[in-house]
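Novice: what's the 3D shape of this:
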Amino acid sequence: MQAICSGVLAYLLVLLFFGRKEMKAERLQKRMAAINSGGSDSLNEESTDVSFFDRILKPFVNRIIVGISKLIPKTPKNLQKINARLRLAGIHMKDSEYQAMVILVTLSCGALGGFYGLWMGQPPKQIILFVLYGILAGYILNRFKLESAITRRKEAMASQLPELLDLLSVSMEAGLGFDQAVQYVTKNNEGPLAEELAVALREMTLGKSRKDALRSLAQRCEVEEVKTFVGVVVQADEYGFSLKDILRAQADTVRMAHKQEVKEKSMKIPIKILFPLVLFIFPALFIVLLGPSVLSIMKMFTEI
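Specialist: Predicted coordinates:
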């Protein structure tokens, strides 16, 4: 258990040094905004405000990750699978760099577990066991972090879909075409689904057909509601139906399904609350209520 805790600590430390790739994009946007608004003075002021972590530690860890990524054997099938998972999680990293980060975190957890065993003065067999525990903890935490990010992003896309469908329908009723409506919606909205729609719009701009771009969108998102939306739009486009009416009906259907899902989750809450109540709250409550009575009874029996 101590080795697992050490592995968790090592994982958090490495993540602290590595951060996320999105921070680099945000920093670049801030620099561009500074150039547009304040010129070189604001840029120099920003460069002096960069922390030691961003200037030295984070680039150092990034260079280590890039170096490890060059040593990893690459197979097209494996890289394609990792790319799909990273894209689904919204993590903007190369597949090889992500593999290198996983290896670095896992080895760091194992090393920290070994150091902990040495610090505790354990025998060699126990130290090896601590190392294995740390490696296992690092791998599990990496996998859990990725799957959690995928789940959160899917839920965000499913919850954002009804609003975007309403905006698409209203935009088309105002006289815009489908592509122009998608452009308007993606320009004025943020979120994972808006980002994926922007990618699909960019693909259509580069010459990809609407049907293929939307099907690629459904394949990237892996959300049933989005797949249904894409199927309806593609079918309406093929048969020449009015998209604005179909989008309005689709928005109502998706919203109703989302409400039912939320209601289902809310009905499960009392059952989920029951376990912490039984395990933690009821014992403490019994101690507070019955404790004085039990002590009085024990005192009475000892006096007899």
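Novice: Please make it C-alpha for all contacts and neighbour counts, starting now.
Specialist: Fine.
Novice: can you pull out the helices in this protein?
Specialist: Listed in chain order, the helices found in the chain under DSSP state H are 2-18, 22-49, 52, 58-71, 76-89, 95-119, 124-173, 178-187, 192-205, 210-221, 224-239, 243-276, 282-303.
Novice: So which of these has the densest surroundings on average?
Specialist: Highest mean neighbour count of these: helix 95-119, a mean of 22 (counted as mean count of other Cα atoms under 10 Å).
Novice: Show me what that one is in contact with.
Specialist: Applying Cα atoms under 8 Å, 6 or more residues apart in numbering, the contact partners of helix 95-119 are 3-4, 6-11, 14, 65-66, 68-70, 72, 74, 79, 82-83, 86, 126-128, 130-139, 142.
Novice: quick one: contacts for Arg85?
Specialist: Contacts of Arg85 were listed using Cα under 8 Å, 6+ apart, and they are Ile150.
Novice: how much space between it and Ile150?
Specialist: 8 Å (Cα to Cα, to the nearest Å).
Novice: same deal with Gln250?
Specialist: Distance check for Gln250 against Ile150: by Cα to Cα, it reads 25 Å.
Novice: looking at it, Met172 is touching Val182, isn't it?
Specialist: No - with contacts counted by Cα atoms under 8 Å, Met172 stays clear of Val182, the gap being 9.5 Å.
Novice: Which neighbours do these two have in common?
Specialist: With Cα under 8 Å, 6+ apart, Met172 and Val182 have no common neighbours.
Novice: Identify the spatial nearest neighbour of the residue nearest the centre of the chain, chain neighbours not counted.
Specialist: Most central in the chain under Cα atoms, centre = their mean is Ala149, positioned 2.0 Å from the mean C-alpha point. Nearest non-adjacent residue to Ala149, counting by Cα to Cα, 6 or more residues apart in numbering: Ala89, 5.1 Å away.
Novice: got a list of what the one you found touches?
Specialist: Leu146, Glu147, Ala149, Ile150, Thr151, Arg153.
Novice: Another sequence for comparison is provided below:
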Amino acid sequence: MVVAVVALVAGLALLANEAVRHVRQRRVESRVIDRALQLPSTSGTTDAETEHEEHGWQVVVRWLDLLGKRFERSRLGQALITPEDRMLLGQINRNTGEGRAVFLGLRLALAMAVPLPVLLWQAPSGFRAFVVFIGAAAFGLIAPKFALSAWAQRLRKRADSELPLLIDLLRLLQGVGFSVDQSLQMVADRFQEAMPLLSREVGDANALYLRGRSRMQSLHRLCEFDNDGLKTLVQILVQVHEHGGAVQEPLRQFGDRLREQRKLRMKEQSGKLSVKMTVVMMLTLIPALMVVLAGPAVISLIASMTKLQGH
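Specialist: Predicted coordinates for the structure are as follows:
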């Protein structure tokens, strides 16, 4: 166990030393470039302010980015960044080179850092130490993926809950004479409080469209949420944008069908909930009911047996 702990500490120290060296080198290079490009009015910026801006979580993110890029092209990195991970990163809008590198670096860092406190706390020996080390490393490797899945699932639920309002707003804006582009721009600009997630995604899609992307390419982010309603809405908007025509009636029919599907889903969930509540009632209500109903009879029986024993 001592050998494993020493090897682990040595590996972490080497990685940390190399990461800090690279971070400092990049920081010096960025300072030189900034000093060469900065205006005379901003030349009074001190190094202390730059140091203050790069403290905290930014240094951690840089270190994770460096660690992930070091192993991203290796077989280990390709095995840890699966197509499912790319899909989940896309759902949280982090499927970029930096996002994948930070995710990979976080998995590798936790896989190396978690076993050390576990070994010091458990203090196993022999083969049990090896098993604890492997288990702790596996937990550190899998935990970021579970957190990523939970984050993506939460965003999918938010997108699904905001979808009916988005459809109603688009239909309303179409009814007052707005085009598809104007409607999407209005949703991104004016309804950020009502639809925080979808309004931000629509705003990003509008920005991509203004940069030269096609309407289908700009709205592709909405299809990454793995929501059939959003995919159908994107298809409707793309068809109307390419071929023209009125979109108000298709949106009304789509909204009605979506509400019917939600009603059926709610009925299904309520039916499952009643079955689950039956088990809860059997475990909690029936014992209390038996105590209330059978309690007086048991008490009287005990009193009668006490009297018989006294005689």
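Novice: What value does the TM-score take for this pair?
Specialist: The TM-score (TM-score structural alignment, normalised by the length of the first structure) is 0.66; 244 aligned residues with a Cα RMSD of 3.7 Å.
Novice: circling back to that earlier point, corresponding residue for the residue nearest to Ala149 of the first structure in the second structure?
Specialist: Taking TM-score structural alignment, the alignment pairs Ala89 of the first structure with Ile92 from the second structure.
Novice: Repeat that for Lys244 of the first structure.
Specialist: Match for Lys244 of the first structure (TM-score structural alignment): Gln248.
Novice: What separation do you get for Ala200 of the first structure and Lys208 of the first structure?
Specialist: 9 Å.
Novice: no wait, Pro276 of the first structure
Specialist: 53 Å.
Novice: Check Val254 of the first structure too.
Specialist: 27 Å.
Novice: Equivalent analysis for Ala198 of the first structure, please.
Specialist: As judged by Cα to Cα, Ala198 of the first structure and Lys208 of the first structure stand 14 Å apart.
Novice: Gln160 of the first structure now?
Specialist: 25 Å.
Novice: starting at the chain centroid, how far to stretch 129-139 of the second structure?
Specialist: Between the centre of stretch 129-139 of the second structure and the centre of its chain there are 26 Å (Cα atoms, centre = their mean, to the nearest Å).
Novice: Kindly report the same for stretch 8-23 of the first structure.
Specialist: Distance of stretch 8-23 of the first structure from the chain centroid (Cα atoms, centre = their mean) equals 14 Å.
Novice: now it: which residue numbers in the second structure?
Specialist: Under TM-score structural alignment, there's no match for stretch 8-23 of the first structure.
Novice: Contacts for that stretch next, please.
Specialist: 53, 57-58, 61-62, 91-93, 105-106, 108-109, 112, 134, 137-138, 141.
Novice: same deal with stretch 217-227 of the first structure?
Specialist: Residues outside stretch 217-227 of the first structure that contact it (Cα under 8 Å, 6+ apart): 84, 87-88, 154, 157-158, 161, 196-197, 200, 215, 230, 254.
Novice: rerun that using 7 Å as the cut-off
Specialist: By Cα atoms under 7 Å, 6 or more residues apart in numbering, the surrounding residues in contact with stretch 217-227 of the first structure are Leu88, Lys154, Ala158, Glu196, Ala200, Val230, Val254.
Novice: Mind putting those residues into a markdown table with distance to Tyr116 of the first structure?
Specialist: Listed next are those as a markdown table, based on distance: Cα to Cα, whole Å:
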| residue | distance to Tyr116 of the first structure |
| --- | --- |
| Leu88 | 36 |
| Lys154 | 39 |
| Ala158 | 44 |
| Glu196 | 45 |
| Ala200 | 50 |
| Val230 | 53 |
| Val254 | 52 |
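Novice: from these, which single one is nearest Arg31 of the first structure?
Specialist: Minimum distance to Arg31 of the first structure across the contacts of stretch 217-227 of the first structure is 25.3 Å, recorded for Glu196 (Cα to Cα).
Novice: Please list which of the contacts of Ala89 of the first structure are also found as contacts in the second structure.
Specialist: Retained in the second structure by both residues aligned by TM-score structural alignment, their matches' Cα atoms under 8 Å are the following of these: Ala149, Ile150, Arg153.
Novice: Aligned to the first one, what sits in the second structure?
Specialist: Meaning Ala149 of the first structure. Under the alignment by TM-score structural alignment, Ala149 of the first structure pairs with Trp151 in the second structure.
Novice: Roughly how far does its match sit from Gly140 of the second structure?
Specialist: Applying Cα to Cα, the value for Trp151 of the second structure to Gly140 of the second structure is 17 Å.
Novice: Next: Ala205 of the second structure.
Specialist: Using Cα to Cα, Ala205 of the second structure is found at 35 Å from Gly140 of the second structure.
Novice: now do Leu173 of the second structure
Specialist: For Leu173 of the second structure relative to Gly140 of the second structure (Cα to Cα), the value is 49 Å.
Novice: cool, and Arg154 of the second structure?
Specialist: 22 Å.
Novice: again, but for Ala159 of the second structure
Specialist: Taking Cα to Cα as the criterion, Ala159 of the second structure is separated from Gly140 of the second structure by 30 Å.
Novice: which residue lines up with Ala207 of the second structure in the first structure?
Specialist: Using TM-score structural alignment, the equivalent of Ala207 of the second structure in the first structure is Arg202.
Novice: Sorry, wrong one. I was asking about Leu170 of the second structure.
Specialist: Using TM-score structural alignment, the partner of Leu170 of the second structure in the first structure is Leu168.
Novice: what sits against that match?
Specialist: Contacts of Leu168 of the first structure by Cα under 7 Å, 6+ apart are Ala181, Val182, Val185.
Novice: Recalculate using a threshold of 6 Å.
Specialist: The contact partners of Leu168 of the first structure, by Cα atoms under 6 Å, 6 or more residues apart in numbering, come to Ala181.
Novice: What sits closest to Glu249 of the second structure if chain neighbours are left out?
Specialist: Using Cα to Cα, 6+ apart, the closest residue to Glu249 of the second structure is Arg171 (8.0 Å).
Novice: does that neighbour really touch Gln248, like I thought?
Specialist: Yes - judged on Cα atoms under 6 Å, Arg171 of the second structure makes contact with Gln248 at a distance of 5.0 Å.
Novice: any idea how far the closest residue to Leu214 of the first structure other than its chain neighbours lies from Leu136 of the first structure?
Specialist: Nearest-residue entry for Leu214 of the first structure: Val230, 5.9 Å, with adjacent residues in sequence omitted and distances by Cα to Cα, 6+ apart. Val230 of the first structure sits 40 Å away from Leu136 of the first structure when distances are taken as Cα to Cα.
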